[in-house]
Structures are given as structure tokens and as C-alpha cells.
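**Q** The following block contains a protein sequence and its predicted model.
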Amino acid sequence: MRISTQARPDTDPSGEFVRRTLEAQILQSLQELMSVEICDPDTQADRALPEDIELEVENLIAGNSSTLRVMWKRKLGQHRLWSNTRSLEVDCGPVFQGAGFQKLAFDSVEALRSQARKIWARPDPQCAADFLCLQAAERVFRMTPGSMLEADRLLARAYEIAPRGLYAAWRGFLRMMQVVEMHPVDFQQTADEATDFARHAMEDEAQNSYVCALAASVLLILEDSPHCSAQIAQDAVAINPANPLAWDALSTAAIYNGQPDKAHSYATRAQRIGGAGVTKPWLDMACCLTSVVTHNYPLAKEYARSSHILCPDFRPPLRYLLALAAHEGDQREGERFYDKLRVQEPNFCFERLVKDRDYPMAAFRKSGLSLDPRFF
């Protein structure tokens, strides 16, 4: 895929800096997620192909807000594929450091990835591999055992076509989820494979923020390495602050490092940036966890309910909704989530949730919340 940029320079130097920063973040994310060639707009003009794409970013300053407009167009014919205009407040620091700015960059990339599947009916091998990875990521966040297996098959095919650390990172991440979600797999073998994939991915694409974010999550959960994970997640955020999974990984590491307020700040930023796409159930659940460790239980319940509604087969929301119902002494509500969780985990018992330190309820344990194991 070839991408060129069409400059609409801002006469104000600070406005032009904001425009160029947004443009750079969009192109950074694209290069991390897809195999794209960034072309000089002048040299490409005489040899444009029908599938070539042009990015146009414009910034208009008005008072205390920055109005940013992003547009994707076909190079030939200038057919508009997608555009979005947003006004961002700049009262509390530089606009380019805000979550709204990073969300616009993220949304712009997701819009092009969605359009790309319609444009390239017969993609080249590398684009085909990228599309397989995109399909796999969508299936990962459906959270079911079947969708995880299907995602792994898609990623294996992608890697055969064009080996990339990104594909290996996703394979490690989904295995970590299989272990945490207690899917019917060999836990030790799956955990070993997950860490192998994560390490290989880091060796291959250490400057890819998505690789770093996915690997950080794997190493934190399966290797119990919160400080190492935090360092890798910090690198991911520094490389690409428009990557919600980077903020999510940093948030989880902060929970394990005893920094609940920072964890919640990072989680809410991740949710604001990427909380409108396929990752929303995952990011909502991350905000539930950080709300638990900051003792905001009503907010934790709201986030857990949202995650559960969007992804009924995702087990962590059920676990925390059950724990929160027990904390409130709501027997009826607790029984409802207990029964749902038993469908997912036939051997589940409430005493295990409360007492078993190997059961995946780390945020609950770190919050210091005390529950009566005889509640059920």
C-alpha cells in the first residue's frame, strides 16, 4: 500500500506543529499495523496507481480550541474515502498530548484499515497478511475459545505469507488470554508458547509500539515481571501515544507495581482513545480493574457491566460483577452472575474466587476488598 500526504500548511507556526504531529502519529500507526510505503507527493504524482491513497490533515486555530480535519482520498480521481473534523480544547496543556488528539489519530488509522479491505479486492501478499492479522485481532476480542483458535489459524497463515513480529506478538497475546480465561488448553505449554512468541516478536520489531504493548502484557501476566513490563509499556507509549493497547499495558503494570491512581489514569486514557472499536470490552474491563484498586466500586460495576453487555462470553466481567455483588450483599444479583459464570467455568466455586491466589482476580486482591467465602 502506498500513502502520500497532501500538505495544507498552517500559517501559524504552533498550528503547523500540531498539524504535522497528527500527521506523523497517523503514519506511525499505519506503518506499525500495515506494510505501507510513504511516498513523496510530488514524485508520486506522475505514476499514481488506482489503489494509492492520499492523507490530508488540516488545522484551524480558533480561540482556545484546535479544529483538526483528517481526510483519506484516492490519489487518482480524489475520491473521498473518509473524513473527520474535531474541535479539541487546549486549556490544559498542549493539544497534541491530549487523549482527544490521540483518539483522532487512532480513529483515522482504523478508518483506513476498514476501507482498505474494500479497495484491495486482490491485495499483494503482504497486504493479504496484514488483512489476516486485522481479522485475527477482531476475533481475539470476541473472547471465546473458538474465536481464539480461529484467530491463531489466521495469524499462522499471515506469518507464512510474510513473517512479522507483529503477528507473533498477537499469537503470544491470545495464548496469554487462553491461560487467564481458563480455556481448554494445556496451561503450561500454552504459557511457554506465549512467552516464546512475545520474545521473538520483540527481537523482530522492537520499535513497533503494538509489539511492545502485547509483549508487555504477556510478560507481566505469565512471567510475573511488573517492572520489566512497565519499562516495555513505557517504550510503547513513547513510540506511539495513539496506541490504546500501549496505555492499557502501562495501566496493568502500574496495578502490579502498586500505583493504583496512575493505573486508573492510564486505563481511562486507553479507553478514551480506543474505546469505540473492537477493543472496547477489553478496555472497559481494564477500567473496571483500576476502579476496583482505587476503591471506586460503583464505577467498577459500570465498566464491568458495559464489558459484559458487549461481550457476554468474556469471563473477567462476570467474576468482578459477582465479587461486587457479594461486597454489596446483593444475593439476587450475585446469583445471576454466579450462574452465568458456572456456564463458562463448570467447576467454579465462590470460595475459590475469594481464597485461591492463583485464580485470576489480581485487582480484587490488591484492593484489599474482603468477602465472606460463605456468601454462596
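**A** The structure has been received and is ready for your questions. Numbers count the residues shown, from 1 in each chain.
**Q** make it CA atoms for all contacts and neighbour counts henceforth
**A** Fine.
**Q** Contact partners for the residue minimising distance to the centre of the chain?
**A** Among the residues of the chain, the one closest to the centroid is residue 245, at 3.4 Å (CA atoms, centre = their mean). By CA atoms under 8 Å, 6 or more residues apart in numbering, residue 245 lies in contact with 210, 213, 214, 270.
**Q** For burial, what's the neighbour tally of residue 91?
**A** 9 (other CA atoms under 10 Å).
**Q** Three-state assignment for it, please.
**A** With DSSP: H, G, I helix; E, B strand; the rest coil as the basis, residue 91 sits in coil.
**Q** so how far is residue 65 from it?
**A** Here the distance between residue 91 and residue 65 works out to 8 Å (CA to CA, to the nearest Å).
**Q** buried ones in the host helix or strand of residue 337?
**A** Residue 337 is located in helix 331-344, with elements delineated by DSSP states H and E. For helix 331-344, a neighbour-count test (16 or more other CA atoms under 10 Å) marks 334, 335, 337, 338, 340, 341, 344 as buried.
**Q** Isn't the third one up against residue 323?
**A** This points to residue 337. No: the criterion here is CA atoms under 8 Å, and residue 337 misses it with residue 323 at 9.3 Å.
**Q** CSV please, covering the buried residues of helix 331-344 and showing distance to residue 301.
**A** Below are those laid out as CSV (distance: CA to CA, whole Å):
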residue, distance to residue 301
334, 12
335, 16
337, 12
338, 15
340, 16
341, 16
344, 20
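**Q** Alongside the first one, take a look at this:
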Amino acid sequence: MRDCAPLIRISVLGPLRVQSAEGLQVTPKGAKNQALLALLALSPEMARPRRWLEDKLWSTFGPEQASANLRQALSKLRTALGEDADALMADRSSVSLDVSRVTVDLHDDGLPLDLRTELLEGLDARDPEFEEWLRMERADLQARLSKATPKEAKGILINCRASAPDGGAGVIMADVLANQIGENIAEQIRAWRQANDPDCPADLPVSDLSLSCDIMKTSDGHTVFVKGMHLPTGRILHSKLQTIRHLEDILNPDEAMSRLVFEAADVIIGKLPQVLDSSRPESRATALSRLSMYRMFSFERNALREAYSLLRQAHELDGNGIYLAWSSMVRMIQLMELLEDDREALREEAIALNYRAMEESEGNALVQALISKVRGTAQRDAAGAFELAETAVTRNPASAFAWKSLAEANMMKGDVSAAFDASARARAIARSSPFKQWWDMGHCIIAIAGGRPQEAIEAGEAAARAAPLSRPAHRHLLALYALENQLDKAQATAVKLAKIEPGFTIDRIVNDENYPVRTLRNKGLLEPIRALL
């Protein structure tokens, strides 16, 4: 995965556009200068020999004049890039862009969904060699677009299988557990569960996934074995053993059983794009949404922008309301982290996405959990947020997302004790998630609100370990360390924040009323930081 540090973004789909690492528009002027940047951006490893570039842009000039023209164009490109000029590198033989600092929409965002999209629209460098290169690049893009034209999203078919040696209640409980995992998958992607029922006709369509659950009696209870397999290839995507004392624990799952269900669904979804046919829209949408979550939970400005773009593409491929709900959450993070200038526009869009998500995925517990946050924060509807969160937990008690939403809804109601308990449960269920920092950070804030600094530090440190560039984690740890008189740790955290957050100062976190540490400010926990001034 690409580092989440700010990146220069070059857009070649449509007219050429360049955005600096600071978010400024720095598209160079002049067709030749733009063409030079495009040639580098679309080249392997973003590098080309000088002579190759000269042949493409100044093919009718002599070698000396072409070389001089290239030097002049490079100078103008560096001027346009400003503080990011060192991302453009050149020596006596070659010119390149720093691949660790530059993203290109065609490569990083995937193929556009609109077949009418034109590569480098309107760019005319007035050189026959460049025109031929551009013609071939456009033809290649159109061929790839035609090949990848999405089909209708029919959904992933999941066959749920259950067995128990003593039959009866054991088989029923095994079937319940397999279906719980299947339901958790179906909340996050378009999927259908296929019953393993003898009354069904024998000529059922072949499933994509098999979810099997076997229950065995042991001397001290039962052992459950769950397995997820991609049927066409026989690849095992996930398997796990779990000991339970009573079969009824499946009906009223504790943290361990909930974690078994949540982890199985999460691992299987993460591996699905590797085994499903990539031409299927639900497969591509799943891959895009999964990547968006990695970007989203970095809490970085450019990464959040990319997450929103990926979710938009996922929804265009497969009109599933869950992608709108996640898009609404991205807008909420941007709003709360003060990452964009027009905060009112973010709030209005989050609310609009909220309503659309509900319309398209009514009854989806994950959608209800996600939009509960928006309902409470953006719309200031604490009662509505609690109702949605409570419904989500009732429908899916194995969802870490549902329990987190209930924790936040209880916070809005002022019931800090209930919020802490719900958050602790959510965190325990999501312990193995690659995005565990989402729950750790939420628990840190709730622990602060409940006057539990040690629990807050433990959760904040866990979030910082899982996401070292997470600004929220380090902001809250700074205040917590200062509160506990651990000034060396507080100072080290302030130094790290200054590296990962442009414009951060200790004075700002203490005195800027708009700085995103509302819980710390409301609890009067920012004052100890003054010892570092």
C-alpha cells in the first residue's frame, strides 16, 4: 500500500490537471510543458531517456535545439510545481518523476467507468511523434475500457452448510452460525445466501462461496469449526476453531462468538477480490471499497479524498447503498478533522448521502450503524442516532460497527457508562480487524469522557501502533501524557504531530477553539499541555 503522506496528484483522464501535495492546483501552462509531464506520468516507472522525450516533443528540431527546448520545459515544470519541484528529477541521460510522491489517476484510481472518457482531452503538442504516441495510448485505454465494461451486478452466491454428529439442535445451531457469517458478508457487499435445503431443486446454480460450520461435542462443551471456501477453485479463504460451553451461546453470542463471526466475514471479504472474476461488477466494487477503507482509516486529507473517489466508483459499478453510507462517513471524517475548507458543503453532502443510503439499502444493519453517526453529528439528532444504532445492534449483535455506533449514540445521550461498555465490546469484537484503530480511537475518546485516563492511554497507544500517521491518536495522547505528567512522552508526541500534521503547534491545540479535540476541551484536559510551551 502506498504511503499516506501528501502526494502530488496528476489527472490524465479528461484534461490534464496537477494538484500539489498541499492541495493547490499547479497545472503547468503551455501544451509542450503539459505534454512532457504527461509523457513521464504514463511511462513505466515514470521515467524516460532525455533523447526519447526530445523525439516525442521536438522531432522536427535538431539535437541541440531539442535538448535546449527540453531543458527549458523542465525549468518551467519545476516553477509550476513550486515546493514540490524536487519530485521532478533529471540527470544527463534521463528524466523521471518520484514514484513515491506522485499518483496518476489512471493507475491509482483504476479505469474510468464512462466509455466516453478521453485521455489528455484537448492536449495538442503540435508534434507528429507526440500525436502518434497519444493516439496509441488512447486506443489502448479504449480497448481496456471495452474489455472491462461492467456487466449487471447479480451478487455473490454463498452456500451455507452445517453439520453436527448428533444431529438435531447441533445442526440447527451450526446452520444459524453459518448464516450469521453469510449475513455479515451480505451487509458489506452484494451477496445472497443459498440454502442447503433438501427441498430445493437439485439444479441450483453453482455458488461462489461455501460457508461451512461443523459442531463437535467435547468433554467440556462443544468445538465449532467454521470454514469459508471459494468453490470454483477450492481455495480456503478462512478457517477457525472455537470452543463454546453451550450450544445456546450461538443464539446469544458473547464477545468471543461475535468476534468469530465478525472476523470470518472480514477476512473472507478481504480475500474475495483475489479469487472472483475481476470482470464482475460486484468483484470490482468489493476491491474498490476495501481499498477505500485502508485510505479512509488513515485519516489523511489526500487519502480521504481518494477513499471518496473509490467509493463513488464502487457505487457506479454496483449500486449498493453501503457504498453511499461509507461515502457519508468519509465526509463526516473530513468535516470533523477540519480537512477541507467548505465545512457546510461537507455536512450537507453527508446528510444527502445518508438519506440515499437508507433508500437503497433499507434494513441493512451496517448501513444503519454508519448513518447513525451522521444522524447524530451532522443533523444533531441524538434520538434518531440512538434508534438507528439500537436497531443495528438488535439486527446484528456480532457487528463491531453496530456496537461502536451504539457507544457513540449513548455518548450523545450523556450515558457515558453505557457508551464505555458498548465501545469496549465493539473493540473486543474488532480486535483482529486490519482497521482496528477505528475502534481503538473511538474507545480512547469515550474513556476520556468517562474520566478513565489510563484506559484512554492504552486505547490511544493501540490506535497509534495500528496507524502510526493517525493524527487523532497522537493529539489525544499528547493531552493524556501531559495530564499524567509524562512530559517526555508528551514532548515526543508533539514532535511527531508536527511532522505528520502541517501547521500543528502546541499553542494551536491549546488555544484554537476550532481544533478537533472537542472532548479534551470540554473536559478541561488541555491545560496540562501548557507545561510544554
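**A** Everything's here; your move. Predicted, not measured: the structure shown is a model, and the values here were computed from it.
**Q** quick one: TM-score?
**A** Once superposed, the chains reach a TM-score of 0.89 (TM-score structural alignment, normalised by the length of the first structure), with 375 aligned residues with a CA RMSD of 2.7 Å.
**Q** how would you label the equivalent of residue 112 of the first structure over in the second structure: helix, strand or coil?
**A** The equivalent of residue 112 of the first structure in the second structure is residue 268 (alignment by TM-score structural alignment). Three-state call for residue 268 of the second structure (three-state DSSP): helix.
**Q** what's the distance between residue 268 of the second structure and residue 225 of the second structure?
**A** 15 Å.
**Q** which of the two has more neighbours?
**A** Higher neighbour count among residue 268 of the second structure and residue 225: residue 268, with 22 against 16, using other CA under 10 Å.
**Q** Let me see the contact set for the more buried one.
**A** Contacts of residue 268 of the second structure by CA under 8 Å, 6+ apart are 228, 237, 238.
**Q** Show me what the last one aligns to in the first structure.
**A** With TM-score structural alignment as the criterion, the equivalent of residue 238 of the second structure in the first structure is residue 82.
**Q** can you give me the strands for the stretch 301-450 of the second structure?
**A** In the stretch 301-450 of the second structure, no strands are defined using DSSP state E, counting those that start in this stretch.
**Q** where along it do the helices fall?
**A** Counting by DSSP state H, counting those that start in this stretch, the stretch 301-450 of the second structure has these helices, from start to end: 301-317, 321-336, 343-360, 365-377, 382-395, 400-413, 416-429, 437-449.
**Q** do you know which of those helices lies nearest residue 509 of the second structure?
**A** helix 321-336 (14.7 Å; CA to CA).
**Q** average distance between that closest one and the first structure?
**A** Using mean CA distance after the TM-score superposition for the first structure, helix 321-336 of the second structure ends up 0.8 Å from its aligned counterpart in the first structure, as a mean over the superposed pairs.
**Q** what's in contact with that helix?
**A** By CA under 8 Å, 6+ apart, helix 321-336 of the second structure touches 187-189, 289, 296, 299, 301, 304, 307-308, 311-312, 314-315, 340, 343, 346-347, 349-351, 353-354, 356-361, 366-367, 370-371, 373-374, 378, 516.
**Q** change it to 7 Å
**A** With CA atoms under 7 Å, 6 or more residues apart in numbering as the test, helix 321-336 of the second structure has contacts from 188, 296, 304, 308, 311, 314-315, 340, 343, 346-347, 350, 353-354, 357-358, 360-361, 367, 370-371, 374, 516.
**Q** same check, this time on stretch 14-31 of the first structure
**A** Contacts for stretch 14-31 of the first structure (CA under 7 Å, 6+ apart): 9, 10, 57, 58, 59, 61, 96, 105, 108, 109, 240, 242.
**Q** average offset between that stretch and the second structure?
**A** Stretch 14-31 of the first structure sits 2.5 Å off on average (mean CA distance after the TM-score superposition for the first structure).
**Q** hang on, the earlier thing: just the buried subset of the contacts of helix 321-336 of the second structure, please.
**A** Buried subset of the contacts of helix 321-336 of the second structure (neighbour count, 16+ other CA under 10 Å): 188, 296, 304, 308, 311, 314-315, 340, 343, 346-347, 350, 353-354, 357-358, 360-361, 367, 370-371, 374, 516.
**Q** In contact with the equivalent of residue 97 of the first structure over in the second structure, which residues?
**A** Matched by TM-score structural alignment, residue 97 of the first structure corresponds to residue 253 in the second structure. If you count contacts by CA under 7 Å, 6+ apart, residue 253 of the second structure has none.
**Q** For the closest residue to residue 89 of the first structure other than its chain neighbours, the count of nearby residues, please.
**A** The spatially closest residue to residue 89 of the first structure, leaving aside those adjacent along the chain, is residue 65, at 4.4 Å (CA to CA, 6 or more residues apart in numbering). By other CA under 10 Å, the residues close to residue 65 of the first structure number 15.
**Q** Now do the contacts for residue 65 of the first structure.
**A** 87, 88, 89, 90.
**Q** From these, keep the buried residues only.
**A** In the contacts of residue 65 of the first structure, the ones that pass as buried (16+ other CA under 10 Å) are 87, 88, 89.
**Q** re the thing from before, quick one, which of the helices of the stretch 301-450 of the second structure gets closest to residue 530 of the second structure.
**A** helix 437-449 (18.7 Å).
**Q** hang on, residue 88 of the first structure packs against residue 67?
**A** Yes: look at residue 88 of the first structure against residue 67 with CA atoms under 7 Å: they come within range, at 6.3 Å.
**Q** hang on, the earlier thing: can you list the buried ones among the contacts of residue 65 of the first structure in CSV and add distance to residue 43 of the first structure?
**A** Listed next are those as CSV, based on distance: CA to CA, whole Å:
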residue, distance to residue 43 of the first structure
87, 33
88, 34
89, 37
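**Q** all helices for the stretch 51-200 of the second structure, in order.
**A** 63-81, 105-108, 128-147, 169-188.
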